[in-house]
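Trainee: Got a predicted structure plus its sequence, pasted below:
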Amino acid sequence: MSDLKKMYRTLTHDPFPNEMTLTLGDQKLTFRKRTWEIEGEEKGLRYGENPDQPAALFELADGSLELEGVAFRAAGEGLVSALTEEHMLQAGKHPGKINMTDVDNAMNILQYLTAKPAAVILKHNNPCGAAWTDEGVAVALERAFRSDRIAAFGGAVVVNRPLDEKTAEIINSAYFEVVAAPSYEGRALEILKGRKNLRILEIPGLSELEKLVGTPFLDLKSLTDGGIVAQLSFRNRILSVEDFIPAEAEKDGNHFIARKPTSAEAEDLLFAWGVEAGVTSNSVIFVKDGVTTAIGTGEQDRVGCAELTIHKAYTKYADLLCFDENGCSLYELKLKAKTDEAAAKTLADIEARTKEAKAGLKGSVLVSDGFFPFRDGVDVVMAEGVTAIAQPGGSIRDWEVITAVNEASPQVAMVFTGQRSFKH
């Protein structure tokens, strides 16, 4: 191929029919393909996960599903799949599958964060930064972005309150591919349209996500042999701090119980568990004052996930110091430091301050999507200054993990969620 860039600019032919029907026993669901008229042409998804994968977006248009008394989300409740030209305020290069699924997963997270203005930045269907605050979406987005400005590059920004001019200016100060909000205020839309390739979506349902909580959707996973696994979607049982379960265990006639979190710690754990619903397992999330301080995703072992997440946090924290103080990335400074003595001294100073601050992790709480099978993962995160932990519980070594937090000085709090939050 003479010009590799063409593969990203070329639209993939869509071979899919306009309608798809799914029959489950005596219940039928009818889906219709979503397309848009853009620049005088009818266009569907740009392409699938990769440019050479044709793809189509289908909306549940008719029918409802109930299994053993559990009612599923029904026709007429669409969000991403219900987007029309009216909602696509600027198509940019017009969306592909990844853009849509990033926005969708943001809403999966935000349905549990409706109590406050919140912002989530998604990249490859995982959050790289999230925050909520009573100070408004601009502050939430700024904090989410600064928690990991490296991964945010080229990501999707989704907020759960009307997007104002200040928030638009923050978005325009960096490179994003997609922005979605329930509505846009003042000159916000005009500011955002300064980026011609930015996909700008208006999704009114973002302001009513609490209506989704508790009602599952039919979650279908396709197998490589053409088979399908059908499951109910994840339903978060931790909707308030009162839903956490005291961390207790029995071993050889001994009773072990962990310290209860403070109200501030419990609030951060609640936020973190909401974000956890959208993170690929194995995962851990560090949070402090309503902001993710580190997010670890998709690792094979829990202690390894904790260690890699901490490593990432140190890199991101040092990079932010470098960018704020020197106007360049950490990697650019490291390259310069190889031949420039002054740059080498600057780098050493940044690394020393990052180590001293424990990369901003000190004082964070932590959630884990699965139980800790050993105390090693807990010991690793407590060494960075974590003060409270929420995890599913249910391990035969819960007593050992509770012992670990009780031995910490000061004592670290722990609660159980009573459910696992795996996502594959």
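Mentor: Okay, I see it.

Trainee: all contacts plus neighbour counts: C-alpha atoms, from now on.
Mentor: OK.

Trainee: how about the helices in the stretch 1-150 of the chain?
Mentor: Per DSSP state H, counting those that start in this stretch, the stretch 1-150 of the chain carries helices over the ranges 6-9, 97-110, 137-147, 149-152.

Trainee: With mean neighbour count and distance to residue 23 as extra columns, can I get those helices in JSON lines?
Mentor: Converted to JSON lines, these look like this (neighbours: other CA atoms under 10 Å; distance: least, CA to CA, whole Å):
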{"stretch": "helix 6-9", "mean neighbour count": "12", "distance to residue 23": "36"}
{"stretch": "helix 97-110", "mean neighbour count": "22", "distance to residue 23": "24"}
{"stretch": "helix 137-147", "mean neighbour count": "24", "distance to residue 23": "42"}
{"stretch": "helix 149-152", "mean neighbour count": "19", "distance to residue 23": "40"}
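
Trainee: here's the one I want to compare it with:
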Amino acid sequence: MRALISVSDKTGIVEFAKELEALGIQILSTGGTYKKLKEEGIKAVEVSEVTGFPECLDGRVKTLHPAIHAGLLAMRGKEEHMKQLEELHIEPIDFVIVNLYPFKATILKEDVTREEAVENIDIGGPTMLRSAAKNYQDVAVVTDPADYEKVLGELKGQGQVSLDTKFYLMQKVFMHTSNYDTMIADYLKKERKDTALPETLTLTYEKVQDMRYGENPHQKAAFYREIGKKKGSIVDALQLNGKELSFNNINDTNGALELLKEFSEPTVVACKHGNPCGVGSADNIEAAWDKAYQADKVSIFGGIVVVNRTVTAYMANEMSKIFLEVIVAPAFEEKALEILKGKKNVRVLQLADIEVPQNENAYDLKKVNGGLIVQTIDSKLLEEADIKVVTDRKPTDKEMEDMLFAMKVVKFVKSNGIALAKDKQTIGIGPGQVNRIWAAKQSIEHSRELISEEASAGSVLASDAFFPFDDCVEAAQEGGITAIIQPGGSIRDEDSIKKCNEYGITMVFTGMRHFKH
């Protein structure tokens, strides 16, 4: 039996090759792998001795030869195949141990050139893997050092690798090469600055962890990360305390972080079940925390808190008084971390680049039965040139400040969504309603239940989409709301404008909708 070994990742390869050699398996090899094995005393045969053809073109051509691929693809149970091998003086190859040029490591380097990236696209390796995998009944093909022990165990115990294991290894090959090709295609797309949605979409992710369960205990789940540097993303966060993150923790925390990125001033965002429940901005982060907490003391229980400044000891002490699932910040005072670690279950994450936004061309994916719908992320809030005051009364500077604050929040509220704000603090949020008036009424009711009967008086209202009727203005007037910001665009806009003028409410159109389903 013969084994062809050519690996970029040389983890465990010397030990594996020695074990194969001890079992009487002849080793064929190339390039750096051949040199490494020979240095370790393994009697490897160079591939060029098998092909009768030297490596050429700076090593670009080594294994692309019939003497290799016929040896891989010949079906041992097919008499005609074996007769042809004999006539061509080609011996079968029974094992292929190959992993590919380090394309991922290359493109992750700072200032990598296109030429360097392209040079690290493996050609011979994927070709050998595919040939061997196609003939999996006769060839055991190993791409992952983690499988060396499994293969050796079967060889020693049974004298051969089982068909089931060969089939498993075949599957891993095509997952490996698919991942590799997708990385290359994605790199080239970005290198060309191609922002179009492609005709065919292939995505690749690497598993970070398996999870105990998904959204519910009966669902399987795992966490995967995109390949590349993802600053400001939860995949790059360093966990300092607490239990392993759950499916819902990750999903909810991601939503909270995306809202937080809308703000540059000291801001705290509290989220529950994917919706913001309390948001506060202030001149300092402690005051911002107080605002976010006071906005909804009820819903924050069991929620997610994300912070864009260093968490202080004061904040940590206040946070420790309630049950929180996750706390994320760019840094923690030493005393603050000591306090939070006193709560063994709270998941404390440090995310140094918490303010870095997603690339505006990043994909937002939603799986549907039998397909996938894809869009670019909702990366904009509004265009300043499109802001239009449509009422007789213009907003004050303070009202405009609060309206922009509220619009940032409602952008991340499930539709139909309404957010009330005053003094850069949310005071009532109406998320996920099937009509807009219910969302408006709910936000006002929440402000009265959670803060005070008069909380909504003097506040502003932001809506993620236009008002289909003037009933939302009626509700706003009853709640004492003085300013409204919404996209506009309804055929009944004039009804809402007239009603605002009647009540002295100022209203601003942004021209940009923010549905979130």
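Mentor: All right, it came through fine. Because the structure is a prediction, the values reported are computed rather than measured.

Trainee: before we move on, the earlier item: dump the helices of the stretch 1-150 of the first structure to TSV, plus distance to residue 76 of the first structure.
Mentor: Conversion of those to TSV gives the following (distance: least, CA to CA, whole Å):
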stretch	distance to residue 76 of the first structure
helix 6-9	33
helix 97-110	16
helix 137-147	28
helix 149-152	32
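
Trainee: Next, count neighbours for residue 346 of the first structure.
Mentor: Neighbour count of residue 346 of the first structure, defined by other CA atoms under 10 Å: 17.

Trainee: go on, residue 186 of the first structure?
Mentor: Neighbour tally, residue 186 of the first structure, other CA under 10 Å: 11.

Trainee: residue nearest the centroid of the first structure?
Mentor: By CA atoms, centre = their mean, the first structure has its centre lying nearest to residue 127, at 2.6 Å.

Trainee: hang on, the earlier thing: wait, which of the helices of the stretch 1-150 of the first structure is closest to residue 423 of the first structure?
Mentor: helix 97-110 (11.2 Å; CA to CA).

Trainee: What range does the closest one cover in the second structure?
Mentor: Mapped onto the second structure using TM-score structural alignment, helix 97-110 of the first structure spans residues 247-260.

Trainee: now do stretch 399-407 of the first structure
Mentor: Alignment of stretch 399-407 of the first structure against the second structure: residues 494-502, by TM-score structural alignment.

Trainee: quick one: buried residues of the matching stretch?
Mentor: 494-500 (16 or more other CA atoms under 10 Å).

Trainee: Specify which member of those residues is nearest to residue 203 of the second structure.
Mentor: residue 496 (45.0 Å).

Trainee: May I ask you to confirm that the closest one is in contact with residue 466?
Mentor: No: here residue 496 of the second structure lies out of contact with residue 466, judged by CA atoms under 8 Å, at a distance of 9.9 Å.

Trainee: and for those two, which residues touch both?
Mentor: Common neighbours of residue 496 of the second structure and residue 466, counting by CA atoms under 8 Å, 6 or more residues apart in numbering, are absent.

Trainee: picking that back up, how much does the match of helix 97-110 of the first structure stray from the first structure?
Mentor: Stretch 247-260 of the second structure, aligned to the first structure and superposed, deviates on average by 1.1 Å (mean CA distance after the TM-score superposition for the first structure).

Trainee: Which residue ranges of the stretch 351-500 of the second structure form strands?
Mentor: 363-368, 371-376, 388-389, 418-421, 426-430, 460-463, 483-486 (DSSP state E, counting those that start in this stretch).

Trainee: and the third one, what does it pack onto?
Mentor: If contacts are counted by 3 or more CA pairs under 8 Å, 6 or more residues apart in numbering; DSSP states H and E, strand 388-389 of the second structure sits against strand 506-509.

Trainee: With the first structure overlaid, report how far the strand it packs on is off on average.
Mentor: Strand 506-509 of the second structure sits 0.8 Å off on average (mean CA distance after the TM-score superposition for the first structure).

Trainee: quick one: buried residues of that strand?
Mentor: 506-509.

Trainee: and what of stretch 309-329 of the first structure?
Mentor: Neighbour counts over stretch 309-329 of the first structure (16+ other CA under 10 Å) mark 309-310, 312-323, 329 as buried.

Trainee: Farthest-apart pair in the residues you listed, please.
Mentor: 309 and 323 (20.8 Å).

Trainee: Cool, thanks, signing off.
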